[in-house]
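J.: No letters, just coordinates:
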C-alpha cells in the first residue's frame, strides 16, 4: 500500500501532537507530585515544532499552565500562527511549495 504525501504528513502531524500532549501530561503529573518538571522553554519549543494543537489541547483538558503568563499568551500566539500557516497551505499550496523550494535553494 502506497501512502500519499499529504496523508503521510497528516499522520506525522498527528503523531507529533500526541507526543506533545503526553509531554504536557507528564509535566502536569510532575507538578502534582512535586517531581522534576519540563522547562517552559521546552514546552514552547515543542509547540513551535508543530505540536501546538497537542499543547493547546493539553493546556485546556489538563488545566495545565492556564494562568501562567507570559507562557499562556506565547502558546496562544504559536497556535494562531500555526492555524494561519495551515490556512495558507490549504488555500495556496503552490505558494507554500515555492516558498519551501526557495528556502532550500538558498541553503
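T.: Good, I have the coordinates. This one's a predicted model, so the numbers in the text were calculated from it and none came from an experiment. Numbers count the residues shown, from 1 in each chain.
J.: contacts and neighbour counts: CA atoms only from here.
T.: Will do.
J.: Just give me the longest helix of this protein.
T.: Scanning the chain for the helix with the most residues, using DSSP state H, yields helix 5-33.
J.: For residue 79, list the residues it contacts.
T.: Shown in contact with residue 79 (C-alpha atoms under 8 Å, 6 or more residues apart in numbering): 47, 52-53, 56.
J.: With residue 65 instead?
T.: Counted by C-alpha under 8 Å, 6+ apart, residue 65 has contacts 59, 71-72.
J.: ok, second structure coming up, stack it against the first:
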C-alpha cells in the first residue's frame, strides 16, 4: 500500500533524509537509493508517495519513493539550512563525477599507452556497461524486467567498469547495496590484473587481430 509524506531534513551531501507522514508522528528514514525518480533529487518540502519496508535490521524505512509534487519556492526558503546543504551536496556530487570521469579516462589512457586494442576494447565495453546500468535504472522505475546483476558484473569484469562506475553515479543506481558494491570493486581489481597479464604475455601478438 502506497503512503504519502513530505520530505524533511533531506541531507543531499550524505544521500539520506526523512519523510513526515503525519504531524507529531515518527519520521520515516529513506536513502537516495530508495528514490526512484529518473531525473532530479529529493528536496525538503517535496510531497512523495512511498511504500514501507523493513531493512536488514528489522527497522521500518521508505522504499520506492516517488515525487508527487515539488516544493514551492516559499517552502524551499522556509526549510532550515536548505540552501547551504544543497550547495554542499551539489559540490560533492560534481566532485564525485569529476573523480569518476578522470579515473575512467586515466585507465583507458593508460591502456592506450601500452595497447590500443585493449583501450578500444575497454571503451566499447564501458559504453555497453553504461547502457546496461541505464536500462536497469529505467526498468526499476517502470517496474519492468530488470537487467540481472550477473550481467552487470560480467560486463564490468570484461573491461566495462569505467562505464559502469560512471552510470552508477550519474543515475545514483546500485550505490548502496553492500554486496553489489563489493563485487563491483572486485571485478575492477580482477579486470586490471587481467589487462596487465594480457599485455605482458600477449602484447606482441595483439596487433595481428586488427
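T.: Right, received. Where do you want to start? All figures in this text were calculated on a predicted structure; none of them were measured in a lab.
J.: preserved in structure 2, out of the contacts of residue 79 of structure 1?
T.: For those, the contacts that persist in structure 2 are 47, 52, with contact defined as both residues aligned by TM-score structural alignment, their matches' C-alpha atoms under 8 Å.
J.: Among the contacts of residue 79 of structure 1, which one lies nearest to residue 28 of structure 1?
T.: residue 56 (13.5 Å; C-alpha to C-alpha).
J.: quick one: what's aligned to residue 17 of structure 2 in structure 1?
T.: Residue pairing (TM-score structural alignment): residue 17 of structure 2 is not matched to any residue of structure 1.
J.: let me fix that: residue 48 of structure 2
T.: For residue 48 of structure 2, no residue is aligned by TM-score structural alignment.
J.: what's the distance between residue 48 of structure 2 and residue 137 of structure 2?
T.: 19 Å (C-alpha to C-alpha, to the nearest Å).
J.: Find me whatever residue is spatially closest to the residue positioned nearest the centre of structure 1, sequence neighbours aside.
T.: Taking C-alpha atoms, centre = their mean, the centroid of structure 1 lies closest to residue 51, which sits 1.7 Å from it. Excluding the flanking residues, the one nearest residue 51 of structure 1 by C-alpha to C-alpha, 6 or more residues apart in numbering is residue 17, at 4.5 Å.
J.: Just give me the match in structure 2 for that neighbour.
T.: Checking TM-score structural alignment: residue 17 of structure 1 goes with residue 126.
J.: One more: residue 73 of structure 1?
T.: So residue 73 of structure 1 corresponds to residue 182, using TM-score structural alignment.
J.: Specify the local secondary structure of its match.
T.: helix (DSSP: H, G, I helix; E, B strand; the rest coil).
J.: If I align to structure 2, which of the contacts of residue 65 of structure 1 are still contacts?
T.: Shared with structure 2, among those: 59, 71-72 (both residues aligned by TM-score structural alignment, their matches' C-alpha under 8 Å).
J.: Can you lay out those residues as a markdown table showing neighbour count?
T.: Converted to a markdown table, those look like this (neighbours: other C-alpha atoms under 10 Å):
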| residue | neighbour count |
| --- | --- |
| 59 | 19 |
| 71 | 16 |
| 72 | 16 |
